[in-house]
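Got a predicted model here, sequence first, then my questions.
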Amino acid sequence: MTTQPERQSLTFYPPRYFDLSPTYHSWAKLTAAGVHALRKPPPGLGHSTYISSVMSHKPFFRLFYYLNHPIRFVRVVGTVVEIGAPTPLLVLFTLDDGSGATVEVKLERLRPDQLDKTGTHESNTVVPNVRVESGIGFLNVLVDGTVVDIGTVLRVQCSLDSYRQINQLELKQCSVIKSTADEIRNWVGTAKYMRDILQEPWVLSAKDQAKLDRRYSREQQAKRDKEIKENQRKTLRQRAKEEWYRVRDEKKKVLEEKLERRRQKEEVLMNRGALV
């Protein structure tokens, strides 16, 4: 595994440039050791809250860096060496891919109120093709109906998290590698990805930066224009509301004055009758 250079020598681009990153919108093919080489955003840059109008992801996912490559999603292929359930709603399994490190994968189970009552979907986890069966003394994780056991080779696609300063994976997609040929093919893909994309820092040309700056400027202007129009609509609605209340109050006042004049006339007539 390539050791990351000193962060001070790297250029960390603003989030508005991420759409041109080869890693930001993709499943970065990493080894377990590569996952642990990921670092959080450097001081001053903070977490990415940038959502492009062209490509957006909701909910927001945590951002990490390999060199200066922004990464939110990773793909790892490894052998299951441990499975456990520390809480009723969480399953953890550890993958070993021979890179000199293991990585922990978190699988979230659905709460009882989240389960599909119709029986249309058999999954009881956040991953559609993964099901957990558990009881006193047993815990089974099934991927596409195949029981995952110690020694099973999995391809996992995950978002990123950390626990006690150790990087972890949050499972989003999963499949079982059933042949040695498929395992080798995935390993070759990982090696090629790390060599061709991650080995060198991400470099943006001045031309690409200018292009994205123009697009970012347009997006910000469109956002400001939208806010201005929304404020104008709110102002018009408020003025219309105030005008409606003004007219209502005037009509109410006129009506009250009319009723008061009628009451006074009736009072005068009644008083006249009382004097006769």
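Structure received.

contacts, neighbours, all on C-alpha from now
OK.

residues of stretch 178-186 that come out buried?
Going by neighbour count (16 or more other CA atoms under 10 Å), the buried part of stretch 178-186 is 183, 186.

Give me the contact list for it.
By CA atoms under 8 Å, 6 or more residues apart in numbering, the surrounding residues in contact with stretch 178-186 are 77, 153, 177.

I'd assumed residue 104 was in a strand, is it?
Yes: in this structure, residue 104 lies within a strand as judged by DSSP: H, G, I helix; E, B strand; the rest coil.

how far away is it from residue 223?
Using CA to CA, to the nearest Å, residue 104 is found at 40 Å from residue 223.

So those two - more neighbours on which side?
Applying other CA atoms under 10 Å to residue 104 and residue 223 shows that residue 104 carries more neighbours, namely 20 against 12.

thinking that one is in contact with residue 97, fair?
No: in this structure residue 104 lies outside contact range of residue 97 using CA atoms under 8 Å: 11.7 Å.

Now for the residue nearest to residue 130 when sequence neighbours are not counted, how many residues are close by?
The shortest distance from residue 130 to any non-neighbouring residue, by CA to CA, 6 or more residues apart in numbering, is to residue 143 (4.6 Å). Close neighbours of residue 143, defined as other CA under 10 Å, add up to 20.

got the contact list for residue 143?
Counting by CA under 8 Å, 6+ apart, residue 143 touches 129-131, 174-176.

Looking at those residues, which one is closest to residue 217?
Minimum distance to residue 217 across the contacts of residue 143 is 39.1 Å, recorded for residue 174 (CA to CA).

what sits against the closest one?
127, 129-130, 143, 154-157.

same deal with residue 40?
Going by CA under 8 Å, 6+ apart, residue 40 touches 63-65.

Quick one: mark the members of those that sit in strands.
Among the contacts of residue 40, the members falling in strands (DSSP state E) are 64-65.

Surely residue 160 touches residue 61?
Yes: taking CA under 8 Å as the definition, residue 160 is a contact partner of residue 61 at 7.5 Å.

what residues are shared contacts of these two?
Joint contacts of residue 160 and residue 61 (CA under 8 Å, 6+ apart) are residue 72.

These two: which has the busier surroundings?
Set residue 160 next to residue 61 and count neighbours by other CA under 10 Å: residue 160 wins out with 22 against 16.

Strands along this protein, start to end?
Remark: strands assigned in the chain by DSSP E are 27-29, 64-66, 69-71, 73-87, 90-96, 102-108, 130-135, 138-143, 146-148, 153-163, 166-176.

Below is an additional structure, to be compared with the one above:
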Amino acid sequence: MSTPELYPPKYFCLSQVYKSWVKLFSKDIYALHRLPGYDNSNVWHWLNHPIRFVELLGIIVGIEDRQHFHIYDCTFKERRRLIFGVDDSSGITIDLVIRSEGLNGQKPVDEGIRKKIDVGNLVKARGFIVQFRDLRQLDVVTIEILQDWNLEIKGWNERVVLKEKVLLKPWVIKDEINIKFEKGRETSSQKRKLDFKQLPITEQTPANLKLLILQYLETNDLHDFTISHLRSTPEIEDGARLVAQPSTSANVHYTLCQVLKSLIHDGNIILENQVYIVIGEWNIGEIINQQAAEAKRKSKNHPNLTLRVSKVWAQVTGRGGPWRGVSKGVVGEIIQDMLLKSGKWRNVGAGRWAYTGYKQ
């Protein structure tokens, strides 16, 4: 079989596995590889499939509690790492690492759950792959003790099916999707770029840092991210250091957290499963398309019937949880971007869109 094409990172968001918790066996983690030049990235590859988030399912076979102290901002800090050895019957065991301070600046795993985990428990863990010397581990974001042992067999089957139907087949981007994607990127690149370092000191504010982050998310077409991802980006890290005073690592982290809270409040992003998710066509487009199709169908006999932003917004926030914080304004902007592309919808005001495709 010929070597599959390795797509550059700007295309990763088009992969069906890049944005999901990929169900793998422990031995599969050792079969993953990294792209040349991206050795410090949290993105791994199976064939040419980009993988960031992994879900493991197995039995706890060992527990180790490691403690150490370090100096942070001139004070001693204690850090703990709980290491759980897991056997998923794939032939290789792997360590799950739970850190007392949380992963990538995120909320740590609940202490109550950590204390309940014992040898012999069947667990489902989600996290990021890290390389420790010659070993690979899973830095845990969430972990759950499973009481139903039938879920172990179900988990095996899910992993086998995913491998057969997706991972063992090269990922191919269709030409029409590629063209549409590139046109969208060209439109975004034409917008004025905010150069934070060139701003006067009086304008190096949290508000402009928020604009810088939004610009970065849009330019790179990111659908989700973590604080560590932002801090590994020079323009974001440098911008945050200019805002945070004094510019210690702790203050930079706090500043970014506050800006992200503001973006959540504005309804641009949500925090789910310890990952920040950007609101966009990729996660509410299906709802918009369904509502648009219904409005289009009904407008054939009732020309005054329109697609209402408020109705779409109600369905989006109706997902519950963090989705309740998505703003109507953000939903309205996404609807506008999607409908204007077709050239068959007209904004009639008051958050309503009329279908014009039936008119001669």
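Arrived safely. Predicted model only: the values in this text are computed from it and were never measured.

Can I get the strands of the first structure in TSV including distance to residue 247 of the first structure?
Below are those laid out as TSV (distance: least, CA to CA, whole Å):
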stretch	distance to residue 247 of the first structure
strand 27-29	61
strand 64-66	59
strand 69-71	59
strand 73-87	59
strand 90-96	61
strand 102-108	58
strand 130-135	63
strand 138-143	67
strand 146-148	72
strand 153-163	58
strand 166-176	58
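
hey, where'd the strands end up in the stretch 251-360 of the second structure?
Secondary structure of the stretch 251-360 of the second structure (DSSP state E, counting those that start in this stretch): strands at 269-272, 275-278, 307-308, 345-349, 352-355.

Next up, the contacts around the spatially most central residue of the second structure.
Note on the second structure: the residue nearest the mean C-alpha position is residue 224, at 2.7 Å, using CA atoms, centre = their mean. Contact analysis of residue 224 of the second structure by CA under 8 Å, 6+ apart lists 19, 275-278.

Alignment lookup: residue 133 of the second structure to the first structure.
Alignment note (TM-score structural alignment): residue 133 of the second structure maps to residue 164 of the first structure.

Distance check, that match against residue 191 of the first structure.
According to CA to CA, residue 164 of the first structure and residue 191 of the first structure sit 29 Å apart.

Those two: who's more crowded?
More crowded of residue 164 of the first structure and residue 191, by other CA under 10 Å: residue 191, with 15 against 6.

how about that one, what's its match in the second structure?
In the second structure, the residue paired with residue 191 of the first structure according to TM-score structural alignment is residue 160.

Distance of residue 67 of the second structure relative to residue 79 of the second structure?
For residue 67 of the second structure, the distance to residue 79 of the second structure (CA to CA) stands at 6 Å.

repeat for residue 63 of the second structure
According to CA to CA, residue 63 of the second structure stands 17 Å off from residue 79 of the second structure.

Which one's more surrounded, those two?
Neighbour comparison, residue 63 of the second structure and residue 79: the larger count goes to residue 63, with 16 against 13 (by other CA under 10 Å).

Now do the contacts for the equivalent of that one over in the first structure.
Mapped onto the first structure by TM-score structural alignment, residue 63 of the second structure lines up with residue 83. For residue 83 of the first structure, the contact set (CA under 8 Å, 6+ apart) comprises 91-94, 149-150.

What about the contacts of residue 224 of the second structure, which one has the most neighbours?
Counting neighbours by other CA under 10 Å, residue 278 leads these with 23 neighbours.

Surely that residue and residue 270 touch.
Yes: in this structure, residue 278 of the second structure is within contact of residue 270 by CA under 8 Å, at 6.7 Å.

The helix or strand harbouring residue 241 of the second structure aligns to what range in the first structure?
Element membership for residue 241 of the second structure, per DSSP states H and E: helix 234-243. Aligned using TM-score structural alignment, helix 234-243 of the second structure spans no residues in the first structure.

Which secondary structure elements does that helix sit against?
The contact analysis (3 or more CA pairs under 8 Å, 6 or more residues apart in numbering; DSSP states H and E) places helix 234-243 of the second structure against helix 206-219, helix 227-231, helix 249-266.

Report how many residues lie close to the aligned partner of residue 9 of the second structure in the first structure.
Matched by TM-score structural alignment, residue 9 of the second structure corresponds to residue 15 in the first structure. For residue 15 of the first structure, the number of neighbouring residues by other CA under 10 Å comes to 16.

do residue 199 of the first structure as well
Residue 199 of the first structure: 16 neighbours (other CA under 10 Å).

One more: the one 10 residues further on?
Using other CA under 10 Å, residue 209 of the first structure has 15 other residues around it.

Provide a list of residues in contact with it.
residue 17 are the contacts of residue 209 of the first structure under CA under 8 Å, 6+ apart.

Ok, residue 139 of the second structure next?
Residue 139 of the second structure neighbours (CA under 8 Å, 6+ apart): 96-99, 103, 127-130.

give me that answer again for 10 Å
By CA atoms under 10 Å, 6 or more residues apart in numbering, the contact list for residue 139 of the second structure reads 54, 83, 95-99, 102-104, 125-131.

Same question for residue 217 of the first structure.
Contact analysis of residue 217 of the first structure by CA under 10 Å, 6+ apart lists 16, 211, 223.

Which residue in the second structure occupies the aligned position of the second one?
Looking back up the chat, that one is residue 211 of the first structure. Counting by TM-score structural alignment, the partner of residue 211 of the first structure is residue 180.

what's the neighbour count on its match?
Using other CA under 10 Å, residue 180 of the second structure has 10 other residues around it.

how far away is it from residue 174 of the second structure?
For residue 180 of the second structure, the distance to residue 174 of the second structure - CA to CA - is 10 Å.

anything in contact with each of residue 278 and residue 270 of the second structure?
Common neighbours of residue 278 of the second structure and residue 270 (CA under 10 Å, 6+ apart) are 224, 263-264.

re the thing from before, any of the contacts of residue 139 of the second structure buried? List them.
So, by 16+ other CA under 10 Å, the buried ones in the contacts of residue 139 of the second structure are 54, 83, 95-99, 102-104, 125-129.

how far away is residue 92 of the second structure from residue 86 of the second structure?
9 Å.

Please identify which of the two sits among more neighbours.
With neighbours defined as other CA under 10 Å, residue 92 of the second structure and residue 86 compare such that residue 86 has more, 25 against 14.

quick one on the thing from earlier: what sits in contact with each of residue 92 and residue 86 of the second structure?
With CA under 10 Å, 6+ apart, residue 92 of the second structure and residue 86 have common neighbours residue 26.

thinking again about what came up before, among the strands of the first structure, which is the most enclosed?
Highest mean neighbour count of the strands of the first structure: strand 69-71, a mean of 26 (counted as mean count of other CA atoms under 10 Å).
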